[in-house]
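Student: have a look at this prediction, sequence included:
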Amino acid sequence: MDKSAAVEITKDENGISQVLLKSPRGASARVSLHGGQVRSWKTERGEELLFTSSKAIFKPPAAVRGGIPICFPQFGNRGSLEQHGFARNRIWVVDKNPPPLQSTNSSGKAFIDLLLKSSDDDLKIWPHSHELRLRVILTVDGCLNLISRVRNVNGKPFSFSFAYHTYFSISDISEVRVEGLETLDYLDNLCNRERLTEQGDALTFESEVDRVYLSSLDAVAVFDHEKKRTFVIKKEGLPDVVVWNPWEKKSKAITDFGDEEYKHML
């Protein structure tokens, strides 16, 4: 039995390349070049950790409802571009000669480098020449690391927003709590981005939530009591944390999302 990390490139049903990363212990991650998007992340026991809607549309240029969409150069509708920007809708390429990263120890890790360059069409709607790089790493013990880098190609200053729009798979939203956000200020998107302060020791869910927690700690934990599973999200360089669940009413209004699926994602 092969105990080394492995990287395989195949095609999906639409002929788009996807990359399968396998750890020596059997964990896996699947990354599509459509959006540079992690579509699957499984434990060594084959348990799926990411949610994907049963109604997700996998044909470009539609964004895929699930996995880890890349939001760039805009988050949400805070700008003139389409919702969450265009990076999640574009076809990326494998970056065969990426600039070096400080973290060079790749022993036992499976990883892939992806690249999205600004196209002529992109420059018409967002006139800033850039390159967006993503390294997806699956460690020996099955942890998933994502490292993004934005390069300003011509040196003219520009600002942008960036986010990993991660859909975690959970047992039941009512059985989940989030720790690491206590006492933080947040913008409540359900109240015209009113700035409020988190009062609870942990965040639990009884209705729709759409919040941007500001200047959060570098580690946030999602506890799923029923599955006896904890997601620990560690970050560098991304100051804020977004918490979103559409709940029942809004779920029914989202065409590529099942009516009851809000119960199983965060």
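Tutor: Happy to help now that I have it. Numbers count the residues shown, from 1 in each chain.

Student: contacts and neighbour counts: CA atoms only from here.
Tutor: Fine.

Student: could you give the number of residues near the residue lying closest to Tyr164 once chain neighbours are set aside?
Tutor: Excluding the flanking residues, the one nearest Tyr164 by CA to CA, 6 or more residues apart in numbering is Ile70, at 5.2 Å. Per other CA atoms under 10 Å, the neighbour tally for Ile70 reads 26.

Student: one more to weigh against that first structure:
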Amino acid sequence: MVTGAMCRMIHMRGRIKVQVRSLASHFVPMLCAFLLVLLSPAIASAQQADVVLAVGTITTDNYPGQEFAGNGLGEAILYQAITMLDDGGEFAWCAGKVVEWRRIDEVNKEQKFQQSKYADPATAIKKLGTLAPDFLIGGSIKFGAGKADWTIEIRTNPGGELVDSFTGFADDDAVLDEAARITEHVLDRLCPGPWTVTGGGARIKVSGKVAKLDEAFKVVGKFPGGTANFLYSPTSRSGGTVDYVLAGGGFSGAGSGTYTIGPSGDGSTLTIKQTTTGCIAGVPGSCKTNSEVLTLTPVSR
């Protein structure tokens, strides 16, 4: 049992995430002693996550006064990942899970106890399911001259194959503040993508490919007798502005509007919902507002 912390399990859009809220600290939450997901067989078989990640070991050079900085940064990264993947978070669109893997030994001990003669059969957990992460986040911190130089690695699990390695630095008393941008880098690297784009409206069919949701991208729409080129300028991963030019059949036109990106509800694809207003050049009364829904499907890695 962990004092001063509240934990809850959330099952949403084909994924399970464990959210931790601490009453003791606002940036390094206490984690539940057994913060691995308890799954019924039905829930386990229904999961469609593209990535399951966990934080492993972040070492330090035992600099005086900073012996526990690695554990603190690891806890902060885990908290940031849970927050960013949660509804309303920056990566809410990502079908991912976060599991606490560093306490796997405690979980195994608890499972053995639950199946022992010392546990009350009426209240004992009959089946304790643990999700093994696909990726482990680890690294190191080196302190000196008032600075903290960190290296973060993403490795496959099992196997330990290096997927990515990146570095940064901070003041030695502000290394925990690096957790947000570290986590953003990790999720940007591991969450699904690139994406194929399909869909459109009643008279237009759109296709294309998107590398990253937070960078400008283009798609092409085809309609009877012409084409429309759409340029998307994101203000965040969840939306932005869109401009288009169209031509064909001896006419041309242009328009602009806004778009949003969100989960489609099936746990794997996303939708772009856009509303634009445009006009045919030189044709009075031709201005029209259109709405289209496009589907973003992750390309298999």
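Tutor: Looks like it arrived, so ask away. Just so you know, these numbers come straight off a predicted model, no measurement behind them.

Student: let me see the TM-score of these two.
Tutor: TM-score for the superposed chains, counting by TM-score structural alignment, normalised by the length of structure 1: 0.25, backed by 129 aligned residues with a CA RMSD of 7.1 Å.

Student: and the helices in structure 2?
Tutor: Taking DSSP state H, the helices of structure 2 run over residues 41-46, 69-85, 104-114, 179-190.

Student: what's the angle from the longest one to helix 179-190?
Tutor: For helix 69-85 of structure 2 against helix 179-190, the angle by axes from the mean of the first three to the mean of the last three CA atoms, to 10 degrees is 60 degrees.

Student: same for helix 69-85 of structure 2, what does it pack against?
Tutor: Applying 3 or more CA pairs under 8 Å, 6 or more residues apart in numbering; DSSP states H and E, one finds that helix 69-85 of structure 2 contacts strand 15-22, strand 51-60, strand 96-98, strand 135-144, helix 179-190.

Student: would you list these in TSV and tack on distance to Gly74 of structure 2 and mean neighbour count?
Tutor: Shown next, in TSV, are these (distance: least, CA to CA, whole Å; neighbours: other CA atoms under 10 Å):
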stretch	distance to Gly74 of structure 2	mean neighbour count
strand 15-22	14	21
strand 51-60	6	21
strand 96-98	13	26
strand 135-144	8	20
helix 179-190	8	18
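
Student: for Gly257 of structure 2, which of the ones you listed is the nearest?
Tutor: Closest to Gly257 of structure 2 of the helices and strands packed on helix 69-85 of structure 2 is helix 179-190 (CA to CA; 26.4 Å).

Student: show me what the closest one is packed against.
Tutor: When contacts are defined as 3+ CA pairs under 8 Å, 6+ apart, helix 179-190 of structure 2 packs onto helix 69-85.

Student: next one: the nearest residue to Ile82 of structure 2 once chain neighbours are set aside from Ala228 of structure 2, what distance?
Tutor: Ranked by CA to CA, 6+ apart and with sequence neighbours excluded, the top spatial neighbour of Ile82 of structure 2 is Gln19, at 6.0 Å. Noted for Gln19 of structure 2: a distance of 43 Å to Ala228 of structure 2, by CA to CA, to the nearest Å.

Student: next one: Gly168 of structure 2
Tutor: Applying CA to CA to Gly168 of structure 2 and Ala228 of structure 2 gives a distance of 42 Å.

Student: look at those two and report which has more neighbours.
Tutor: More crowded of Gly168 of structure 2 and Ala228, by other CA under 10 Å: Ala228, with 21 against 14.

Student: give me the spatial nearest neighbour of that one, chain neighbours excluded.
Tutor: Leu246 (4.1 Å).

Student: wait, what's in contact with that neighbour?
Tutor: Shown in contact with Leu246 of structure 2 (CA atoms under 8 Å, 6 or more residues apart in numbering): 226-229, 252-254.

Student: mind doing that once more with 6 Å?
Tutor: Going by CA atoms under 6 Å, 6 or more residues apart in numbering, Leu246 of structure 2 touches 227-228, 252-253.

Student: kindly report the same for Asn152 of structure 1.
Tutor: By CA under 6 Å, 6+ apart, Asn152 of structure 1 lies in contact with His130.

Student: do you know how far Leu20 of structure 1 is from Leu138 of structure 1?
Tutor: According to CA to CA, Leu20 of structure 1 stands 10 Å off from Leu138 of structure 1.

Student: which one's more surrounded, those two?
Tutor: Leu138 (26 against 20).

Student: make sure the more buried one is actually in contact with Leu144.
Tutor: Yes: assessed by CA atoms under 6 Å, Leu138 of structure 1 is found in contact with Leu144 at 4.9 Å.

Student: on that earlier part again, looking at the helices of structure 2, which one is packed in the most?
Tutor: helix 69-85 (a mean of 23; mean count of other CA atoms under 10 Å).

Student: for Pro263 of structure 2, find the nearest of the helices of structure 2.
Tutor: Closest among the helices of structure 2, using CA to CA: helix 69-85, at 12.0 Å.

Student: and that closest one with strand 51-60, angle?
Tutor: Using the same axes, to 10 degrees: helix 69-85 of structure 2 against strand 51-60 is 160 degrees.

Student: enumerate every residue touching Lys205 of structure 2.
Tutor: Counting by CA under 6 Å, 6+ apart, Lys205 of structure 2 touches 199, 221-222.

Student: at 7 Å what do you get?
Tutor: Residues in contact with Lys205 of structure 2 (CA atoms under 7 Å, 6 or more residues apart in numbering) are 199, 221-223.

Student: separation between it and Ala170 of structure 2?
Tutor: Taking CA to CA as the measure, Lys205 of structure 2 falls 48 Å from Ala170 of structure 2.

Student: Ile152 of structure 2 now?
Tutor: Distance of Ile152 of structure 2 to Ala170 of structure 2, given as CA to CA: 14 Å.

Student: burial measure for the residue nearest to Val94 of structure 1 when sequence neighbours are not counted, as a count.
Tutor: Spatial nearest neighbour of Val94 of structure 1, excluding adjacent residues (CA to CA, 6+ apart): Leu114 at 4.5 Å. By other CA under 10 Å, 24 other residues sit near Leu114 of structure 1.

Student: how about Thr289 of structure 2?
Tutor: 12.

Student: repeat that for the one 3 residues further on.
Tutor: In terms of burial, Glu292 of structure 2 registers 17 neighbours under the definition other CA under 10 Å.

Student: for structure 2, longest strand please?
Tutor: The strand spanning the most residues in structure 2, taking DSSP state E as the definition, is strand 251-263.
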